[in-house]
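Novice: Structure for this input, please:
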Amino acid sequence: MTTATAVPSRPRGGLVPHPARATVLGSFDVEIGGVSIVPAAMKAKQLLALLVLNEGRVVQSGTIERELWEEPPRNAANAIQNCVLQIRKKLAAALGEDGCGPAVKRLLRTEPAGYRLDVTLDRSDLRRQRELVAEADELEARGDAAGASAKLQEALDLWQGSPLGDLIPGPVLYAQIVRLLEENKSILMRRVMLDLKLRRYASLIGELRALIPLDEYDESLHASLMFALHMTGRRDAALSVFRNLRRSLHDNLGIEPSRRLQSLHRKVMLDSPADPVRLDDIPWQANAPLTKAGAA
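Specialist: Modelled structure (predicted):
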């Protein structure tokens, strides 16, 4: 089972007199002192999202152009500067300063290669998610599966819909969104694995039945449901899960289930005390995101 990305070291941000908060695991927002600095124009909003996701690092001008335009205009540099000005005006309003003043320019810096948001986001849902995953790592290493599961669920609860859900992403942000969804799926499947170890079968059965329609070809979800049903004495229901998946794969994709899932099916079908179904029989696909956004 792969784990989510380790928590990066916190960059040294600019001096902001009020708490800075960012939400990306749902509708996008950035606040300083409770005042949103997200501009209304979509391209300026996309630029701010790039700056936030690259917290404290330079976003190169070429990257910005690829995000904002399929074919950059001749005046792309001026258009980017206009987006920067819109963000700086929102920063100035939050700080009560001049939009062209030195303090605002220090927070959204013009660099030789591009632009950098030099604001430490003290309250970021993405940063908090990764902190919780790191805490889960420590708890699991100490043998506290229940504590680790609780931390992972707390991380999942941070999600309020599709990441950057109110943006129209270009290719750069789209790739970032896919990575966030992969990270979310990894956390989810890791928590499912821990709950299976903890024999929380009853609660998992309902949850997995709700998740499967969101990714109807995901073998990990189907196998986890088969395992939970089998362990609660519902062998026929477990076999039905396999049959439904196999039919869907065959009819829609022209393929068969993986060998590991077929092996799990055989073990459930035989139900032999000499070769019982084990948690290790489940084929894990932790990194494939749920196909319908907002499933977290």
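Novice: hey, let's count contacts and neighbours off CA atoms from now on
Specialist: Fine.
Novice: Would you mind listing the buried residues in stretch 147-161?
Specialist: By 16 or more other C-alpha atoms under 10 Å, the buried positions in stretch 147-161 come out as 147-153, 155-156, 158-161.
Novice: What are the contacting residues of that stretch?
Specialist: 25-27, 125, 128-130, 132-133, 135-140, 184, 187-188, 191, 194-195, 293-296 (C-alpha atoms under 8 Å, 6 or more residues apart in numbering).
Novice: rewinding a little: could the buried residues of stretch 147-161 go into TSV alongside secondary structure and distance to Gly170?
Specialist: What follows is the buried residues of stretch 147-161, written out as TSV (DSSP: H, G, I helix; E, B strand; the rest coil; distance: C-alpha to C-alpha, whole Å):
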residue	secondary structure	distance to Gly170
Gly147	helix	39
Ala148	helix	36
Ser149	helix	35
Ala150	helix	35
Lys151	helix	33
Leu152	helix	30
Gln153	helix	30
Ala155	helix	27
Leu156	helix	26
Leu158	coil	24
Trp159	coil	22
Gln160	coil	21
Gly161	coil	19
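Novice: Please give the structure of this sequence too, so both can be compared:
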Amino acid sequence: MYLDVLGGLRIGPAGGDAGPTAPKQRQLLGLLALRANATVPVTTCVRELWDDHPPRSAATTLQTYVMHLRRVLTRAEAPARLLTGERGYLLRIDPEQTDLGVVREWARRGDQRAAAGRPAHAARDWQRALTLWRGPVLADVRIGPVAQEIIGHLDQWRLLLIDRYLEAELRCGRHRQVVAAATTLAGRHPLREPIHASLMAALYRSGRQADAVLVYQRLCAALSRELGVEPSAAVQRLHRAVRTNAAWLEPPAGPPAEQPVPTIRRPTLVPAPSSGAS
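Specialist: Just a heads-up that it's a prediction; the model follows:
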């Protein structure tokens, strides 16, 4: 891949970075990369770079930044072109040359395989998508209000991918693997109910009923302390099932694609925000 945003901003072959060093130029390239293959209006670029306080020379300065970015892309021999249109600027690049484009493709394949009743294949595809997430989006780039909104949507989309991945692994009977993954994720996201639900189910299936109850108690405490609410009805039902050894919590007994287990929670996997959104 040649243009990466899921972590620090990088241009060039894997392991290298031929990107710009000037903060404003990196900020502009980050925004254009998030909306690759769609025109970003000049007004949107100006808002991203200067928020509500643009200088009088904003339009001219923006043109200068674009000129420098074109030179950067040329020096890096990047398979991308920065085009100027009537309304704004467009970074044209094959989605397969960007980590975000590849992640979207793996997520799409996972969705299709899950819909076809193939949870093992779906889990593999979603795991591949998640593996490409090196860290916070544009972690080493100054973020303005426009990019911040896009990144917020991407962060929520990543959590939905995680939810679906853990659920698919449980459907395949791989509860011990889920325990390891979900334990770490629950620590990072103490208020995320689907992650905790997957961890509870995985612990129970691993013969750790008491630990599953403790996970629920920690979730209750965190939700009460931070949000003043109780767990959802679905998670409360799961907690009761754990305490009463409900039969529906038992792991699947046959091939994962043919022996689905009751869903703990299945959030709708929304697509990543369109690169053309304003």
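Novice: Which helix or which strand is home to the alignment partner in the second structure of Met193 of the first structure?
Specialist: By TM-score structural alignment, Met193 of the first structure lines up with Glu167 in the second structure. Assignment of secondary structure by DSSP states H and E places Glu167 of the second structure within helix 145-171.
Novice: what helices or strands is that helix leaning on?
Specialist: Applying 3 or more C-alpha pairs under 8 Å, 6 or more residues apart in numbering; DSSP states H and E, we find helix 145-171 of the second structure packed against helix 23-34, helix 42-50, helix 119-131, helix 175-188, helix 193-205.
Novice: Without its sequence neighbours, what residue ends up closest to Gln60 of the first structure?
Specialist: Sequence neighbours aside, Gly114 is the residue nearest to Gln60 of the first structure in space, at 4.2 Å (criterion: C-alpha to C-alpha, 6 or more residues apart in numbering).
Novice: Also Tyr204 of the second structure?
Specialist: Ala212 (5.9 Å).
Novice: ChimeraX command to pick out the buried ones of the contacts of stretch 147-161 of the first structure?
Specialist: Provided next is the ChimeraX selection string for whichever of the contacts of stretch 147-161 of the first structure are buried by 16+ other C-alpha under 10 Å:
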select :25,26,125,128,129,130,132,133,135,136,137,139,140,184,187,188,191,194,195,294,295,296
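Novice: Please flag which of the contacts of stretch 147-161 of the first structure sit within helices.
Specialist: Under the assignment DSSP state H, the contacts of stretch 147-161 of the first structure contribute 125, 128-130, 132-133, 135-140, 184, 187-188, 191, 194-195 to helices.
Novice: on that earlier part again, now the buried residues of stretch 147-161 of the first structure as a markdown table including distance to Lys90 of the first structure?
Specialist: Listed next are those as a markdown table, based on distance: C-alpha to C-alpha, whole Å:
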| residue | distance to Lys90 of the first structure |
| --- | --- |
| Gly147 | 41 |
| Ala148 | 40 |
| Ser149 | 40 |
| Ala150 | 38 |
| Lys151 | 35 |
| Leu152 | 35 |
| Gln153 | 34 |
| Ala155 | 30 |
| Leu156 | 31 |
| Leu158 | 26 |
| Trp159 | 26 |
| Gln160 | 24 |
| Gly161 | 25 |
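Novice: Which position in the second structure pairs with the residue nearest to Gln60 of the first structure?
Specialist: With TM-score structural alignment as the criterion, Gly114 of the first structure matches Gly88.
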